[in-house]
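[1] Kindly return the folded structure for what I paste below:
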Amino acid sequence: MSKVLSNKSNLQVLYEDNHIIIVNKRAGDIVQGDKTGDKPLSDIVKEFLAEKYNKQGNVYLGTVHRLDRPTTGLVIFSKTSKALPRLNKLFVSKDISKTYWAIVKNQPPKSKDTLIHWLKKNPKNNKSTAYYKEIKDSKKAILHYSIIKKLDNYYLLEINLETGRHHQIRTQLACIGCSIKGDLKYGFNRSNKDASISLHARHISFIHPVSKIELNITAPLPKDPIWDACII
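    Below is the predicted model of the structure:
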């Protein structure tokens, strides 16, 4: 990635209380450690908390969900062992509402639609393939999209997921001829300058698992001319 990635000094924290911290992930950050050995966002958040609260020793942080490395937007972490299983339960029961924004070159067949596919992951190339009928080892994937803005050369889509599958949005949009801008893996013809893809976890809403208050958090868009044009 050519851009400066997150560190504890430039971390964009969107919400924090005793049990939860929500950050705006930059493109290129990995949420959890992987074979690359790059410092994950989880470690950066731990460093931020240790410095902010002058904590000595290990800082507890639970990873609730992940975003693909080239994407941006909202990531929730648990600060307590009490909140982590409750947050996990919210994701499993689909009681967390997540909205994504995606920029695509080609106009979708309909202004809004529900896409239903069966996705099969190939672990060798870390890529999923969409099928219109169930096949062996495939998982059903459902999303809802709508065109919310026509740009000069692109379309801004808003997407809501019913399921959470590997590369689901990327795979399903590519299947209808609408690969996400910059997503070479799923058919876009050129990369973004910073190696990101134009997919952003924009909004999340849920009932706090401990305080029971309703949280509605929106992640600011990346600093980029095309994302600037998406502001509504």
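
[2] Please make it C-alpha for all contacts and neighbour counts, starting now.
    Noted.

[3] Which positions within the lengthiest helix in the chain qualify as buried?
    In the chain, taking DSSP state H as the definition, the longest helix is helix 41-52. Residues 41-50 are the ones in helix 41-52 that count as buried (16 or more other C-alpha atoms under 10 Å).

[4] In contact with the nearest residue to Asn18 once chain neighbours are set aside, which residues?
    Closest residue to Asn18 in three dimensions, ignoring its sequence neighbours and counting by C-alpha to C-alpha, 6 or more residues apart in numbering: Lys79, at 6.9 Å. Lys79 sits next to 18-21, 60-62 when contact means C-alpha atoms under 8 Å, 6 or more residues apart in numbering.

[5] One more, please, to line up against the first structure:
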Amino acid sequence: MSRREPASYPAVPILFEDNHVLGVTKPVNIPSQEDATGDPDMLTILKQDIKERYDKPGNVFLGLVHRLDRPVGGAMVFAKTSKAASRLSEAVRSRSFRKQYVAVVHGVPAKTSGRLVNMLYKDAKTNTVHVTSKGTDGAKEAILDYTVLQAAEGVSLVLIELHTGRPHQIRVQLSHAGHPLFGDQKYGSKVNKAGQQIALWSVLVGFPHPVTKEDISIRSMPPSVYPWSIFNMDQLGST
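    Here you go, the predicted structure:
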């Protein structure tokens, strides 16, 4: 499948950049890396952008450190050197790579804050994930902390600190807890309408800089559209 020309690539806001790291706001509905659709993906778009901005000949290196699901937007970090890629990947493995999200979920959780711990199994054939029991072959532990920030119109704004990076983790765990994400067709089809955009946003990525070791925090705010627009987002600035 042929790709669109670089001129038609969507603009990607840059949040942080130096010689080692590139932090951006990922637009919704763009894959983190190339997939079977052949649609423009973050790696391809950003490599082309770096090539043009710095007039670089040949291939541009850019390392994928973590992923966001295609319908999810927000803060995302890439490595501009192989050394940075290796050190940031180690930060992810050692859980010194901080990932914070905000979501709009259906209903109001009974507890204003808590921790969800589940065993998740991914069915590669259907690209779906479900909660299963311990001891299930191929299942992996998933851990997240959540805090309910606000509630209005039958939905809640929830801040999520992700401690593991399992596929579809936030979507599956919150749906299993009885609070599927607004707009999530895959894990909340009974309460969502076709065509709604999933309300999940990466608001913060934090990590030790791969060279200077300085603590870096890259932040991105959700767009001012429904359902985000029914909440006061000023509270997110203090997280």
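
[6] Give me the TM-score for this pair.
    Scored by TM-score structural alignment, normalised by the length of the first structure, the superposition of the two chains gives a TM-score of 0.91; 226 aligned residues with a C-alpha RMSD of 1.8 Å.

[7] still on that earlier bit, quick check: the longest helix of the first structure compared with the second structure, mean distance?
    Following superposition, helix 41-52 of the first structure is found to deviate from the second structure by 0.9 Å on average (mean C-alpha distance after the TM-score superposition for the first structure).

[8] quick one: the residue of the first structure most remote from its centre from Gly177 of the first structure, how far?
    Among the C-alpha atoms of the first structure, the one farthest from their average position, using C-alpha atoms, centre = their mean, is that of Gln56, at 31.2 Å. With distances defined as C-alpha to C-alpha, to the nearest Å, the gap from Gln56 of the first structure to Gly177 of the first structure amounts to 52 Å.

[9] For the first structure, which segments count as strands?
    All strands of the first structure, identified by DSSP state E, fall at 13-16, 20-25, 62-63, 72-78, 97-104, 112-122, 127-131, 139-150, 155-161, 199-207, 214-218.

[10] Superposed on the second structure, what's the mean shift for the third one?
    In other words, strand 62-63 of the first structure. Between strand 62-63 of the first structure and its aligned partner residues in the second structure, the average distance after superposition works out to 0.8 Å, using mean C-alpha distance after the TM-score superposition for the first structure.

[11] what stretch of the second structure lies opposite that strand in the alignment?
    Counting by TM-score structural alignment, strand 62-63 of the first structure pairs with residues 63-64 of the second structure.

[12] most neighbours per residue, which of the strands of the first structure?
    Comparing those on average neighbours per residue, with mean count of other C-alpha atoms under 10 Å, the densest one is strand 72-78 at a mean of 24.

[13] Determine the angle, from 0 to 180 degrees, between it and strand 20-25.
    Our comparison of strand 72-78 of the first structure with strand 20-25, counting by axes from the mean of the first three to the mean of the last three C-alpha atoms, to 10 degrees, yields an angle of 160 degrees.

[14] corresponding residues in the second structure for strand 72-78 of the first structure?
    With TM-score structural alignment applied, strand 72-78 of the first structure matches the range 73-79 in the second structure.

[15] ok, now how distant is the residue most central in space within the first structure from Asn122 of the first structure?
    For the first structure, the residue whose C-alpha lies nearest the mean C-alpha position (C-alpha atoms, centre = their mean) is Leu67; its distance is 3.9 Å. Plainly put, Leu67 of the first structure is 18 Å away from Asn122 of the first structure if you go by C-alpha to C-alpha.
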